[in-house]
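S.K.: no FASTA, just this:
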């Protein structure tokens, strides 16, 4: 059961890549505009280089790292997923946890991108967060014959631009979705056990 999150992560991560064909907001706020620009750039690059990527699928990892990853705060995401055990980890263990979890998400994200099949996304008005530096970018993913799926991007601005620190789909948090499995692994095998497990999953190319 550990880290078996492909369906959840596909729904969570793919919407960043979609270009809206539904109603557009008259004026995007900065955070929503960032999500939109990233979506258009990622999908445009995918279409322009599709032949290369089909020949060498590993190219997608570099594109994801260049275009999408700068807008995610992986240290904050990992800290939230590790929860109470984060403070027990040494600085080196924290670095290894961030690096390992980041690679897990990159691999799943890239595979989700390769399987993109034209879903539509609608951008909704953003919602204020708990602090003035936080905001939630609200979207809906639409597929023919199915109910819209709400996907929200929780973002903050620490002075260097907006970054995603959690994604929520149908009220299920990406961070919270991993927290229980991370805690179980740490209780059984310690922080180094979780680090080793993440490393093994990345070597195998699993999520």
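M.R.: All right, it came through fine. None of the values given here were measured: they were computed from a predicted structure.
S.K.: Going by C-alpha atoms from here, please, whenever you check contacts or count neighbours.
M.R.: Will do.
S.K.: which residues of the protein fall in strands?
M.R.: In the chain, the strands defined using DSSP state E lie at 120-123, 127-128, 134-142, 149-157, 162-169, 172-173.
S.K.: Using neighbour counts, pick out the buried residues of stretch 77-92.
M.R.: Across stretch 77-92, burial judged by 16 or more other CA atoms under 10 Å covers 77, 78, 79, 80, 81, 82, 83, 85, 86, 89.
S.K.: my guess is the fifth one contacts residue 184, does it?
M.R.: Spelled out, it's residue 81. No - judged on CA atoms under 8 Å, residue 81 makes no contact with residue 184 at a distance of 11.9 Å.
S.K.: biggest helix in this structure, by residue count?
M.R.: Across the chain, the longest stretch assigned as helix under DSSP state H is helix 174-204.
S.K.: CSV for the strands of the chain, including distance to residue 60 and mean neighbour count?
M.R.: CSV is the format used below for those (distance: least, CA to CA, whole Å; neighbours: other CA atoms under 10 Å):
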stretch, distance to residue 60, mean neighbour count
strand 120-123, 21, 22
strand 127-128, 32, 14
strand 134-142, 23, 22
strand 149-157, 22, 22
strand 162-169, 21, 22
strand 172-173, 25, 17
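S.K.: Residue 17 and residue 103: what is the separation?
M.R.: Distance, residue 17 to residue 103, by CA to CA, to the nearest Å: 18 Å.
S.K.: Settle it for me: which of these two has more neighbours?
M.R.: residue 17 (26 against 21; other CA atoms under 10 Å).
S.K.: Can you tell me how far that one is from residue 68?
M.R.: Residue 17 sits 9 Å away from residue 68, going by CA to CA.
S.K.: any common contacting residues for the two?
M.R.: Here residue 17 and residue 68 have 38, 42 as joint contacts, going by CA atoms under 8 Å, 6 or more residues apart in numbering.
S.K.: coming back round to it: might you quantify the distance of the longest helix of the chain from its chain's geometric centre?
M.R.: Centre-to-centre, helix 174-204 and its host chain are 17 Å apart (CA atoms, centre = their mean, to the nearest Å).
S.K.: take a look at this one as well, against the first:
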């Protein structure tokens, strides 16, 4: 694994940790089901994440499978895993069979949830500031929620790219941490893996796991 990708993984986990830590003070009253508001949607997910972490933290890692299952159930309607997985496959998506596409989407989702979960389980308190709260225009389909992750040593920018589905639900479709675009990074990794495998998508999909992320 390259040094660049190791840095991405570090920043990815740090972003998740600080997001959960900093937004954990939001009110449960505010953070009810506000799927039509992307800012409140993130607040709601964060509150539920903290509850999930608190429930599983003491017994971790013995309860790792149950913990990951809880996280996946929580995130399925909030992160558009299928959209992200399709983008990660890039031009190889057209070459893949429907079965391969579905299998990679499921494998990618599981791997991302495991990376997400391992990062969150040991989070520490840090400060994060939402820097662009605004009104969502009628008919608006895309926006970026921007934050700053502040520690004693430095400040990292964190951006969530969000898309509104036909149902009105806002979902996360990409994350940029400290200038590193995770969607593009994962896509580059997929392309490199496919090239090493001589275009054998079965080999790429079978070799993709949380250890790849």
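M.R.: Structure's in. What do you need? Owing to the predicted nature of the structure, the values given are computational and were not obtained by experimental measurement.
S.K.: I'd like to know which of the buried residues of stretch 77-92 of the first structure is nearest to residue 163 of the first structure.
M.R.: Of all those, residue 163 of the first structure sits closest to residue 77, with 10.6 Å by CA to CA.
S.K.: Can you find the partner of the closest one in the second structure?
M.R.: Correspondence of residue 77 of the first structure to the second structure, assessed by TM-score structural alignment: residue 84.
S.K.: ok, that match touching residue 171?
M.R.: No - contact criterion CA under 8 Å: residue 84 of the second structure and residue 171 do not qualify, at 10.9 Å.
S.K.: joint contacts of these two?
M.R.: Joint contacts of residue 84 of the second structure and residue 171 (CA under 8 Å, 6+ apart) do not exist.
S.K.: what's the neighbour count on residue 31 of the first structure?
M.R.: When counting by other CA under 10 Å, one arrives at 23 neighbours for residue 31 of the first structure.
S.K.: Apart from its chain neighbours, what residue comes closest to it?
M.R.: Leaving out its chain neighbours, the residue that sits closest to residue 31 of the first structure by CA to CA, 6 or more residues apart in numbering is residue 162, at 6.1 Å.
S.K.: Residue 70 of the first structure now?
M.R.: Spatial nearest neighbour of residue 70 of the first structure, excluding adjacent residues (CA to CA, 6+ apart): residue 163 at 7.9 Å.
S.K.: Translate the one you found into the numbering of the second structure.
M.R.: Superposed on the second structure with TM-score structural alignment, residue 163 of the first structure falls opposite residue 171.
S.K.: give the contact list for its match.
M.R.: Counting by CA under 8 Å, 6+ apart, residue 171 of the second structure has contacts 38, 77, 78, 79, 80, 162, 163, 164, 165.
S.K.: Relative to residue 202 of the first structure, how far out is the residue nearest to residue 70 of the first structure?
M.R.: For residue 163 of the first structure, the distance to residue 202 of the first structure - CA to CA - is 24 Å.
S.K.: could you pull out the helices for the second structure?
M.R.: Going by DSSP H, the second structure shows helices at 3-23, 38-56, 64-75, 81-89, 92-95, 98-120, 182-196, 201-207.
S.K.: Relative to residue 62 of the second structure, how far out is the equivalent of residue 46 of the first structure over in the second structure?
M.R.: Structural alignment places residue 46 of the first structure opposite residue 53 in the second structure (criterion: TM-score structural alignment). Using CA to CA, residue 53 of the second structure is found at 14 Å from residue 62 of the second structure.
S.K.: Then residue 201 of the second structure?
M.R.: The gap separating residue 201 of the second structure from residue 62 of the second structure is 33 Å, by CA to CA.
S.K.: So for those two, which residue has more residues nearby?
M.R.: Set side by side, residue 201 of the second structure and residue 62 show more neighbours around residue 201, with 23 against 11, by other CA under 10 Å.
S.K.: Quick one: neighbours of the closest residue to the more buried one other than its chain neighbours, just the number.
M.R.: Nearest residue to residue 201 of the second structure in three dimensions, chain neighbours excluded: residue 194, at 6.4 Å (CA to CA, 6+ apart). Residues contacting residue 194 of the second structure under the criterion other CA under 10 Å number 19.
S.K.: May I ask you to confirm that residue 194 of the second structure is in contact with residue 204?
M.R.: Yes - the criterion here is CA under 8 Å, and residue 194 of the second structure meets it with residue 204 at 6.0 Å.
S.K.: for stretch 104-112 of the second structure, which positions count as buried?
M.R.: Within stretch 104-112 of the second structure, the residues scored as buried using 16+ other CA under 10 Å are 104, 105, 107, 108, 109, 110, 111, 112.
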